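Undergrad: Sequence first, predicted model second:
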Amino acid sequence: MNDAAAFHRLFRLLAGQCDGDSWSVVEIPAIDRLRQALIAPPHQVSNTDLAVLLRQALIFESMRRNWAPLAECDVLGDRWVGFQDWSTFGLKAISISGGWRVSPQPWQPDWVEVDGTNSIEARASGETVCRHFESASVPADPFLSKLNRKAYRSTAQRNAVRAALRAPIGSTLVIMLATGEGKSLISHAVAVAGYGSYPGQSSDDGVTLVVVPTVTLALDQEAGALDAGFKGPLAYRSGEQANNRQIIERIEAGSQSLCYASPEAVCGALREPLKAAARAGYLKAIVIDEAHLVDAWGTGFRTEFQLLGGLRRELIQLSPEYRQPRTLLLSATLTEASLTTLRTLFGTPGEFTEIAGASLRPEPEYWSSSATNETERVERVIEALYHAPRPAILYVTRVSDAENWFQRIYGLGFRRISLVTGKTSLVERDATLLKWRAGDIDLVIATSAFGLGIDYPHVRSIIHACIPESLDRFYQEVGRGGRDGRACMSLLIPAHDDWSVAKRISDVTVIGIDRGLQRWLAMFEQAEHIPNSRVFRVRLSTSPGFTDDDIDMVGERSADWNARTLTLMERAGLIRQCGIEHRMGNNEPWQKIEILDHDHLHYEVWQRRVGPLRQAIAEANSSSLYLMRQYILRQECITRLLIQLYGDDRVGAVCTSCSQCRAMPASRISLVGIARTFPWQHPLPPSDLVLALMDGSSRLIVFYDSFRRDSRWFRRLGEVFEVLGQNGVINLTLLANQDEFDKEVTERLSADPWFVAKVDRLLPGRLPPGPEVILSTERPPLTRANLSKRDINKARIFILPLDTESPDRPGIRLSQCFDGRMFFFDEFHQRLMR
């Protein structure tokens, strides 16, 4: 159903001329959301809810018509007879027999610089397409058939998945992928494809641990994974004993393909099961989602984020040499300070590198008002809620503010709303997520935790009734909108008092030198040395002393501050955390510490090492708040500020729409691209089995008879791919190839993470570095350079028709003049099968 037909059907539904149950237009959310609300039970939806959705649908249709003429509809029925508040919602209503004839009015609030815009929310209500996903030009690699995926969302997503699956043993890869590009596919791909076989196991065995910051995100990720075909339960969550017991048993057995858990659970109840899995070689990967929070949250509270580095080292050390887990750190964007923290905590052992595939989002249109008093801010937010397209999220900073706003909004007559804060129970979170996905909730009032990584695509409005403490937090929250690639609106409505709240949160409490050294001395005094090493065990619950200030510093409270102290010392290069132990019969945690600086007990060393680090942390937080202030005061384009925050070498950008750019179109920033190179430039060579088939030139041609490509030949070709994949060759180029090949051998290619390119001629850069198979079903367009001698890490195996001609000797078969190693297909298959 096209847009015009959908609106016509909605027009008839509003006029009572058709039902709303027998049709839907999920591809047009602006219309389908109103349809769903109109047929919902009356106690679940109010006229206030319906009026907002009606405005959105009329603006959508008006945008389709280029505002000439304005869309209008007849609203009939008993429920509308006494309704008189149309103008409150930016609607013009004329009384007609049995109801009203309604049309939209532009929304141009006098507290926003409208800059000649017809209606500030029109682009979002009109669902203007800004990005295209699921492009047929980015076909899926064969292993994604296990997830029923036929395409990648984008080239950036494909590059990220391939980089993750090529990660060397024990390495750490930072992956920056734009919000909406589908970071969750990376974890799914690792779980189904893995990193090759291991003696006694298949590539499907093993655990991919995904560390998520919130219960809400764990539940959302679990739902997405279940839809992709994974077997639940997948999310470890407090209070779910039966669920958690099953997950623990499956982790220890290596059959828990995916596990979503918080840092607290990973460092606590899941630590021993994960250690058992590591010893058995079952731990495939440690994935940390929203990795920017390791720095943003782990420094000031929720210390477990930064304890993950020590746990990772412990798990790697426990794993068999050839089954050490890879670490993947996922985020849409990372500041330089965040990347430095990640490098410190996860940089050893193993390689540490990054792949930047992120671009700043084109969907948000940015609007903001100047700061005002609280009373006027309330009026502005309410006006926005009467006009802003749905679904919408209203963000605030404090839990008490969220609770107050929920009561206020409910009192205005809105019913399709929900509240999510750190105090929201698990049951309430579950209910909200289900209704949010089903389209039964139009507005969520929330603190910053809601929405982290939640892949609900159709959010049209992000409203901030606060000043975020950093430009990074602001951009992360704005990024919850427009994940379907269609326009969304960001509306920031600050009050004067917000500045002090933002400043207080920005000033992260980092323990001082005097107090930090005092805590370290107390811990080290009771430390236990592990013989023949530089490693000590320190008791985390150690009290720092016996003064009046220390009398309450016992148990968990003291352990938390001690953990912060150790993390600060690690970031300063004094120690390295190697994992936590729990004593038999005593659940007290002991952290294993490797001493890196023998002068770690000296005050002047703390001054020299810890002092500058504390200053750098403070400056980074202050800088991000300063950038937030520049945006609010309209002193700089939001795109330029974000490039300054994240670095032009890590994010690409095209100018979106903010007050600076709307006022001065000539100042719009030009497209900024980033160099996209594959992070692992030195892959492992193929195994000895494959190398033994080649000569010193690292190339090999296998010729086959085109007339003998029967079912037996295809089966044996699949066997060739299977063996090659198990021996380090997973790049496949289909040269001048027909679709029949990947249909016949997909099952074999899916056994290992093969990367496939279909090309008309061989060009560099089409696949990740590494050995490759080049297969052709007809005479290929080869050049002499294509057949030249290769480096061992770039070995080539050609599988070509027997009648392939020499590229520089027309009329002469290549098999008669090639100067390298050659086999006929049957012999090649036979040698591999040995």
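TA: Received, thanks. Just so it is clear, the model here is predicted, and its values are computed rather than measured.
Undergrad: C-alpha from now on. contacts and neighbour counts both.
TA: Fine.
Undergrad: show me the contacts for the residue nearest in space to the middle of the chain.
TA: To find the centre residue of the chain, average its C-alpha atoms and take the closest one (C-alpha atoms, centre = their mean): that gives Lys183, at 3.8 Å. For Lys183, the contacting residues are Gln157, Leu177, Leu330, by C-alpha atoms under 8 Å, 6 or more residues apart in numbering.
Undergrad: Trp680 too?
TA: By C-alpha under 8 Å, 6+ apart, Trp680 lies in contact with Ala163, Arg166, Ala167, Pro769.
Undergrad: Relative to Ser425, how far out is the second one?
TA: Okay, so that is Arg166. As judged by C-alpha to C-alpha, to the nearest Å, Arg166 and Ser425 stand 40 Å apart.
Undergrad: for comparison:
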Amino acid sequence: MTNQDIICKVQDFFDAPDLTIDSAKLLSSNSTNSAVAIRMINAYKRFSLSQTIENKIEFECSLRNYLLFLKTDIKIKGYELSLPNRFGLMVHHSKGSIYANYDLPQYVNDFFVRTVFDSQPVQITTDENEIKDVNPYIYNLTNKKFRKFKSIEQQLAVMGSLRVPAGYTAMVAMSTGGGKSLITQTVSYQYDESLTVIIVPTISLMLDQHRNASKIINPKNDKEIMYYHSGCNVDNLVSAIEKRCVRMLFVSPEALIKNPRIQNSIFKANSGGYLKNLVIDEAHIIIEWGASFRVDFQCLDSFRRILAKDNPSLRTYLLSATFSKKTVDNLKMFYSDDDRWIEIRLDALRKEPRFDIIKCNSYTEKHNRIKELVCKLPRPMIIYVNSPDDADTLRSELAESGFNNTRVFTGRTGSADRERIINEWVNDKFDLMIATCAFGVGVDKKDVRTVIHSYVPSGPDQYYQECGRGGRDGLPCLGVMLYTDDDIKAAMSMTQKVLTVEKLSGRWFSMLNSRKANIQLDSILIDTSVKPNYNDSDKFYVDVNNADITWNVYVILLLRRAGLIQIIDVKYDKDRYFFNIELVDKRIRYDTPQTIDMFSKVREDESKSIYSDINELASKLRRIGKSCWSSMFNDIYLLTDEYCAGCNNHNNLHADKRKSFPLKKPVFFPELSPSEKLCDIMNGTKEMLIICEKNPYEITNKLFSSGADIIVVPDETEYASELLNIETIIPAQFCMGYREFFELSRMNSHYYLSGTIVFCIGDDEDLAGKVLNITSGKEYNRVYVVNSDFYVPRRNKHISELVNGACKYDYIIKKELT
């Protein structure tokens, strides 16, 4: 549906308003501007049914967004604008219509706001010739809906994931919106009669991924792709797993840790070899202990370790858009076994945000500006605040200004309310969310246009992740921060939230020496409900139901991060966690001066880490406008290229001018073994020349069907499309262009360039010389397909003289492969 179609349908509605009509059906389109129009019509219907000042304000705010996004005006019979109008709405008297001015305050970047309202997709330049077709496995799995990869980035991520050997963990970094879900879908169907468990952080993301997978794969029945969260029928799920009907199961970490029936059914599937893959989406929050303190998410490594002990061939995938060095180090420590670890790093900064950092002189000025920006900036909008009390205060202030259709999402928000609020948010029941850091990763509403920070977060990583709630549909968004000097001081005080050595020691030895602890020869079972051996009351730094249990869990996870203990297993019973741990350093078993010194070092390291993160952000705020705001993201996400769509330092795009290859780090191992069938026709050598005087497609198809791992083709050709319909399906095979091959060769990325590689050279003498020079002495098997035994000038020989192996015509190869 075009913008003009939307405008016509909306005007038709206002010419003859029907308050019973379903606006979603009226504007049946998934476009961003359709959603804008739907929210506006729904606001008008609420105002028509109850003409309160609050409903009028909500409608006029939605109307402003509609008129500026759609670049139009509108006639509404009998409607009188509120005066003075806070939303820049004006009456065009000669036309009798309402239009909107931007009417922005001077402290806001006018250019950025107009850019967001213009809704032009972020331009990502890609050479279409470099993007190759998917392989026959993906083509058929997706019911021929996916013919080409979205990008080389997606190809490397998906094909790299399919190449992961049994028993390995792969950490895959791939940008938001790059097509990461195809990884999960393809590895889930790579093996017959197999189960993949996909752990996702929120219900909304779970439902979204389930819906997308079902739509793309079109499963044979409703048991093939399933999900579970509290409220679902656990009997149906357990039965489907027992019957081996499930291929993909989307589940929350809490369900795995806290629901014994689901946990036991997964254990049973694992011991029977049915479970093949464990996928953890948004894996970076495993390490982000300070955000919403997702204990179950952080304890997944022990759950995985139990699975891997019983099923050593289990593959694990850790997926996210970006990983900081600290996150990588911790994930590798928790999830790698005997160096069976692969990093597929396609890290890239988000292209959508425009950053506008606004310093305020006082708390009052800041809040007055927030109330003004709520009227003027594009919606949907998230306002992040520092604490639940701050959220309640801001909600009350906005209500006094007439904004009643808001929601608050904090650490105090109960599970049932969280689910309801997220559903209402995703389904456009409201468009202004007030939240703490508890509302974040995995809440996948794609069309958020503005993210406002009314406080200074705990570091660039938290700030970047929260700004990342915006622009997930690939359209520009705003990242606005309003702060005072007091906000910086409040952020710096976070270092004081780390437990003192005395309290750290007190809680640890209280749990360890409690009568509730069960000490065995090689493990200790700890009950986290134990009270500490001191009288002070420790309030946790985010709102929780039981501060003692939460602090005790914090202590265990802190000592785990420090490498002093290992978590063997976690159980949840009667509202508390039971940790079965192993002491990696036996010295912490006893309360000695040496142990206190160790705890002092742990606390010091933790404080330094927190201080370093906060100081990075605080120092940037002190230099605002003097340097690019986004440069601090390159400092924490070390493999990303420079990219900033706009900030206080510059309005226009600043990006690395070099054309960077998506793979940021070489993947050296493990390497694939070549196909035995192809090894046989190569007579025990690593090279073979095939002369094909006619159409090369037939022999290429034959080699692909016989187990060739990679086909390398000229970038401008359509060779890959000829391979889509072959009958023999090998999931990890793929086709790449020569530019991609040369880059991977330059990086010595043996993980991708292994097995048997077929080079389609044709009669290109220069290409032949370059390929032979690069492939000489490599470990992978090489098959060169040429049109004739031509002369290679740069080597002063015919190509047959340069290939150290058999030279055969294509008709001979066809017979040998039959």
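TA: Done, it's in. Remember, predicted model here, so these are calculated numbers, not experimental data.
Undergrad: that older thread, tell me the one of the contacts of Trp680 of the first structure nearest Val538 of the first structure?
TA: Proximity of those to Val538 of the first structure (C-alpha to C-alpha) peaks at Ala167, which lies at 33.4 Å.
Undergrad: which residues sit in contact with the closest one?
TA: Under the criterion of C-alpha under 8 Å, 6+ apart, the neighbours of Ala167 of the first structure are Leu173, Arg326, Trp680.
Undergrad: Of those, which are reproduced in the second structure?
TA: The subset of those whose aligned counterparts are also in contact in the second structure, taking both residues aligned by TM-score structural alignment, their matches' C-alpha atoms under 8 Å, comprises Leu173.
Undergrad: Give me the buried entries from the contacts of Trp680 of the first structure.
TA: When those are checked for burial by 16 or more other C-alpha atoms under 10 Å, the buried set is Ala163, Arg166, Ala167, Pro769.
Undergrad: What lines up with the third one in the second structure?
TA: Put plainly, it is Ala167 of the first structure. Superposed on the second structure with TM-score structural alignment, Ala167 of the first structure falls opposite Val164.
Undergrad: before we move on, what about the last one?
TA: Here Pro769 of the first structure is matched to Leu753 in the second structure, going by TM-score structural alignment.
Undergrad: What is the three-state secondary structure of its match?
TA: Three states are possible here, and by DSSP: H, G, I helix; E, B strand; the rest coil the one that applies to Leu753 of the second structure is coil.
Undergrad: residue boundaries of the helices in the stretch 1-150 of the first structure?
TA: If you assign secondary structure with DSSP state H, counting those that start in this stretch, the helices in the stretch 1-150 of the first structure sit at 3-14, 29-39, 47-64, 122-125.
Undergrad: quick one on the thing from earlier: pretty sure the match of Pro769 of the first structure is in contact with Lys778, am I right?
TA: No - proximity of Leu753 of the second structure to Lys778 does not meet the contact threshold set by C-alpha atoms under 8 Å, at 9.4 Å.
Undergrad: Find residues that contact each of these two.
TA: By C-alpha under 8 Å, 6+ apart, no residue touches both Leu753 of the second structure and Lys778.
Undergrad: Spit out the contact partners of Phe346 of the first structure.
TA: When the contact criterion is C-alpha under 8 Å, 6+ apart, the partners of Phe346 of the first structure are Thr172, Gly309, Arg312, Phe352.
Undergrad: Try it again at 6 Å.
TA: Residues in contact with Phe346 of the first structure, defined by C-alpha atoms under 6 Å, 6 or more residues apart in numbering, are Gly309.
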